[in-house]
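S.K.: pasted the sequence and its predicted model underneath.
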Amino acid sequence: MTDSAFSPATHIEMRRQALAALAARAWPDKLAAVRAIDDDTMIAVDANLQEPARIPGRPDAPELVPPQQVKQRSVQSPEGRAVLLHALAHIEFNAVNLALDAVWRYAGMPEAFYRDWLRVAREEAYHFELLNTHLGTLGHAYGDFPAHNGLWEMAEKTRDDLLARLALVPRTLEARGLDASPLIRDKLIGAGDKAGGAILDIILRDEIGHVAIGNHWYRHLCTQRSLDPVACYAELAQRYNAPRLRGPFNLEARRQAGFDEAELEALQRPPS
């Protein structure tokens, strides 16, 4: 079954609503579309939806540049803190799109899969709003600084393989946030930005749950396909040229997010 409709009307089923939200360009429209998705509507789990042009929808700003062109500045200055908060807001904006993409793109999963990723989209939207509002206290807004698109580029690489998407986006790139969040929080608090530090605490709390969702569905597919999760991850990371993760690692947060000891041991093993 193929369906090209993606009207944002709330009476349509959940996966089509998610596609409508993903296609929205202006960030206020995207966040409003996420909030409007109806929990009580049906989920057409077996529908193969037609991909529209120009997704994900994104505003004209920020300008997207290669990662090496995204300047880093000292958080001791208001401008430096604004640059950091903007980078975090961009990550959360991309994370909203990634969760919506998981809802509409992959047919044939249990209903719980789609409800899990809708929850993630809502929480990422909340994180974006917190960061953008705080950015406003420094005289800036989302779009004021260049940003890079690395998170979405991995989503593009894995668009045709849900197992790879789960392995390399929530369990790799987003899991990096579990390691980085405490360090960033401490930097902000050290610079006198207690409000920014409190936002990072909220993000870390929620991201543990998001990575746990990625871990759960990754293992679900591994079990379904009779694959060893650790060996499968190593093969997918090599095939898709995933970045080699470097410490320090937030092992406690990773355990809370569902990584087992074999996975943590592999993560810390020196490259051969």
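M.R.: Everything's here; your move.
S.K.: CA only for contacts and neighbour counts going forward, please
M.R.: Noted.
S.K.: just say helix, strand or coil for the spatially most central residue of the chain.
M.R.: In the chain, the C-alpha nearest the mean C-alpha coordinate belongs to residue 95, at 2.8 Å (Cα atoms, centre = their mean). Following DSSP: H, G, I helix; E, B strand; the rest coil, residue 95 is assigned to helix.
S.K.: and the nearest residue to it once chain neighbours are set aside, what does it touch?
M.R.: Excluding the flanking residues, the one nearest residue 95 by Cα to Cα, 6 or more residues apart in numbering is residue 124, at 6.2 Å. Contact analysis of residue 124 by Cα atoms under 8 Å, 6 or more residues apart in numbering lists 92-93, 95-96.
S.K.: putting a second one here so we can go through both:
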Amino acid sequence: MVYVVSRLASNLVRQWTGKAHPFLSIPLRGSSLGTVSPTSAPFAQFHSSSASTSTSCTGASPRMEGASQLRASPGSEEEHIRLLESLRAAVKATCWQLLGTESELTASKCTKFYSKQSGQDDMALFYHDGKFYSMDATCPHEGGPLELGDIEDFNGESCVMCPWHEFDFSLATGRSSMGLQQDTYEVVVVDSEVYVKSDTPYAREKPSARTADSRGPSSSAAEATASVDTTPSADTNTLSHRAVQVLNTVDLAEKVRLSRSLYSDWQSGGVTQVGRCQPPDQPPRRDDIVVLPSSKLRYKKSKSKQGVINLLHALCNIELWAVDLSWDIVARFSDFTVGDDKTPLPTEFFAEWAKVADDESKHFDLLNSRLVALGSHFGANPVHNGLWDHAHDTAEDLLGRLAVVHMVHEGRGLDVQPVTRDWLAEMDPDSLPMMVTIIEEEITHVGAGIKWFRWICEHSTPPLDGVSTFQALVRKYFFPGYLKPPFNKEARELAGFTEEWYLPLVKPKAIKK
């Protein structure tokens, strides 16, 4: 049996895909192609849908299963055309995409491919121990870049470790010991060329048109806007001025003291005015704390004392940014108004976020104290500023800030807390009491995000539907625009974050799992 391809069919597919496709390497009897009837099995299923735009995948491999059933026979030009239409539909229906040659893709441990389709994740192609593996490139925890993670043996499996928070993902299955699941894709090598099976089109270069503005509709900026007037008030003993003082403080102990003192003074009446004061673009960090771009961060995960330290250090970093994010929302949106009547935010809004900042300050202190007890401290490892990226993106959009930072990211924290708590209970039981406290209070933080998101939507002109507005903002600001299970449904419901908010943002493939 000899593998031959019609020159005409090959030229058509080259014109259509830019490359010959191994799907068309059909074993035929005889030395000439002749004509294969589109009604012959297995082409019949493809010919009937050749005019369709459907992208659902069939089970065929790149070298089509059952192709040996085909017979070559002479035919008319019309039959040739029908055959080529069938071939075209057949190639599309398989969802196999050529990624490159085996030699170029084995040169590095991972190659990133960019989605050409809005709202879909990029893909990471790993080469490890002589095999290719493929999965979505964005960590389902907090959006870390998996293509930059190290590959390690973990629990007897080859896993890629997220460089942000050490979450492990099996190269073979996409499962994580932390309870998350990453989508994986079948990869084959045919004639030294590497193919992946996915209905998302990929490119080696990042599409130039893929910007934040192209990922979804904008929020209701006309109905809900923040004033750009940053003229400071005469009285500096205001919530906003002192919030900015916390944001600009680099000494960690002093930062926590100022934060907790401010909330105490607000509660006791020592501070009564919200005021107005411009916050920094990004809070500074102490000189000895190495803040790396998220793409440069590396952690090592292990079931050891150092593994516990690394995890607690990563959690410390999250809590420290959470302190800053809570005070930033107070200062940055202190003169925010909503609706045609320019309704200001009620004092309760600022009081609630001051309470959240106080909680986050306590959480940081608890975690850092445990680090010290284990012989380490915050700053011993490099940290990333990935959470602040979303704060920067939503600096002029309060609904966007609430949606992405205080609902999506805080909600994901609820999702992973049970597994994190159980892992620490095994590896460091002394950490368990503080983890119980943290998760209980984080539920109220997600609740605060939802509460004020609803309030702004209800007071907009015209009123906005909260659920659909949230989903539009996630698609706009949170690349790739969808969320991944598993979800801590019980904790989310306690916060008022019920399934109608987030399940429509989950890929259908993930829901089926």
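M.R.: Structure's in. What do you need? Just so we're clear, the structure is a prediction, and the values are computed from it rather than from any experiment.
S.K.: TM between them?
M.R.: The TM-score (TM-score structural alignment, normalised by the length of the first structure) is 0.90; 265 aligned residues with a Cα RMSD of 2.2 Å.
S.K.: the residue nearest to residue 95 of the first structure looks like it's in a helix, true?
M.R.: Yes: under three-state DSSP, residue 124 of the first structure sits within a helix.
S.K.: from residue 259 of the second structure, how far out is the aligned residue in the second structure for the residue nearest to the centre of the first structure?
M.R.: Under the alignment by TM-score structural alignment, residue 95 of the first structure pairs with residue 322 in the second structure. Note on residue 322 of the second structure: its distance to residue 259 of the second structure, by Cα to Cα, to the nearest Å, is 12 Å.
S.K.: just residue 99 of the second structure next, same as before
M.R.: Per Cα to Cα, residue 99 of the second structure is found 51 Å from residue 259 of the second structure.
S.K.: between these two, which one's more packed in?
M.R.: Neighbours were counted for residue 99 of the second structure and for residue 259 using other Cα atoms under 10 Å; residue 259 has more, 27 against 19.
S.K.: the more buried one - that's part of a helix, no?
M.R.: Yes: assigned with three-state DSSP, residue 259 of the second structure falls within a helix.
S.K.: what's the burial count for residue 333 of the second structure?
M.R.: When counting by other Cα under 10 Å, one arrives at 25 neighbours for residue 333 of the second structure.
S.K.: hang on, it packs against residue 398?
M.R.: Yes: at 7.2 Å, residue 333 of the second structure counts as touching residue 398 under the criterion of Cα atoms under 8 Å.
S.K.: what's the overlap in contacts for those two?
M.R.: Common neighbours of residue 333 of the second structure and residue 398 (criterion: Cα under 8 Å, 6+ apart): residue 226.
S.K.: any chance you could map the helices in the stretch 1-150 of the first structure?
M.R.: For the stretch 1-150 of the first structure, the helices defined by DSSP state H, counting those that start in this stretch cover 14-23, 27-36, 78-105, 111-136, 150-157.
S.K.: can you tell which of the ones you listed is closest to residue 214 of the first structure?
M.R.: Nearest of those to residue 214 of the first structure, taken as Cα to Cα: helix 111-136 at 9.1 Å.
S.K.: give me the stretch of the second structure that that closest one matches.
M.R.: Aligned by TM-score structural alignment, helix 111-136 of the first structure falls on residues 347-372 of the second structure.
S.K.: check the mean deviation of the matching stretch from the first structure.
M.R.: For stretch 347-372 of the second structure, the mean deviation from the first structure after alignment is 0.5 Å (mean Cα distance after the TM-score superposition for the first structure).
S.K.: next, the buried residues of that stretch.
M.R.: For stretch 347-372 of the second structure, burial by neighbour count (16 or more other Cα atoms under 10 Å) applies to 349-368, 370-371.
S.K.: residue in the second structure paired with residue 246 of the first structure?
M.R.: Using TM-score structural alignment, residue 246 of the first structure sits opposite residue 484 in the second structure.
S.K.: Throw the helices of the stretch 1-150 of the first structure into TSV and include distance to residue 240 of the first structure, thanks.
M.R.: Listed next are the helices of the stretch 1-150 of the first structure as TSV, based on distance: least, Cα to Cα, whole Å:
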stretch	distance to residue 240 of the first structure
helix 14-23	24
helix 27-36	29
helix 78-105	17
helix 111-136	23
helix 150-157	7
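S.K.: quick one: closest of these to residue 190 of the first structure.
M.R.: helix 78-105 (11.4 Å).
S.K.: just checking, what packs against that closest one?
M.R.: Here helix 78-105 of the first structure touches helix 14-23, strand 48-49, helix 111-136, helix 150-157, going by 3 or more Cα pairs under 8 Å, 6 or more residues apart in numbering; DSSP states H and E.
S.K.: superposed on the second structure, where does the last one end up, distance-wise?
M.R.: Plainly put, helix 150-157 of the first structure ends up 0.7 Å away from its match in the second structure on average once the two are laid over each other (mean Cα distance after the TM-score superposition for the first structure).
S.K.: what of the first one?
M.R.: By mean Cα distance after the TM-score superposition for the first structure, the fitted helix 14-23 of the first structure averages 1.3 Å away from its aligned residues in the second structure.
S.K.: now do the buried residues in that helix.
M.R.: Residues of helix 14-23 of the first structure classed as buried by neighbour count (16+ other Cα under 10 Å): 14-23.
S.K.: surely residue 258 of the second structure touches residue 244?
M.R.: No: with contacts counted by Cα under 8 Å, residue 258 of the second structure stays clear of residue 244, the gap being 10.6 Å.
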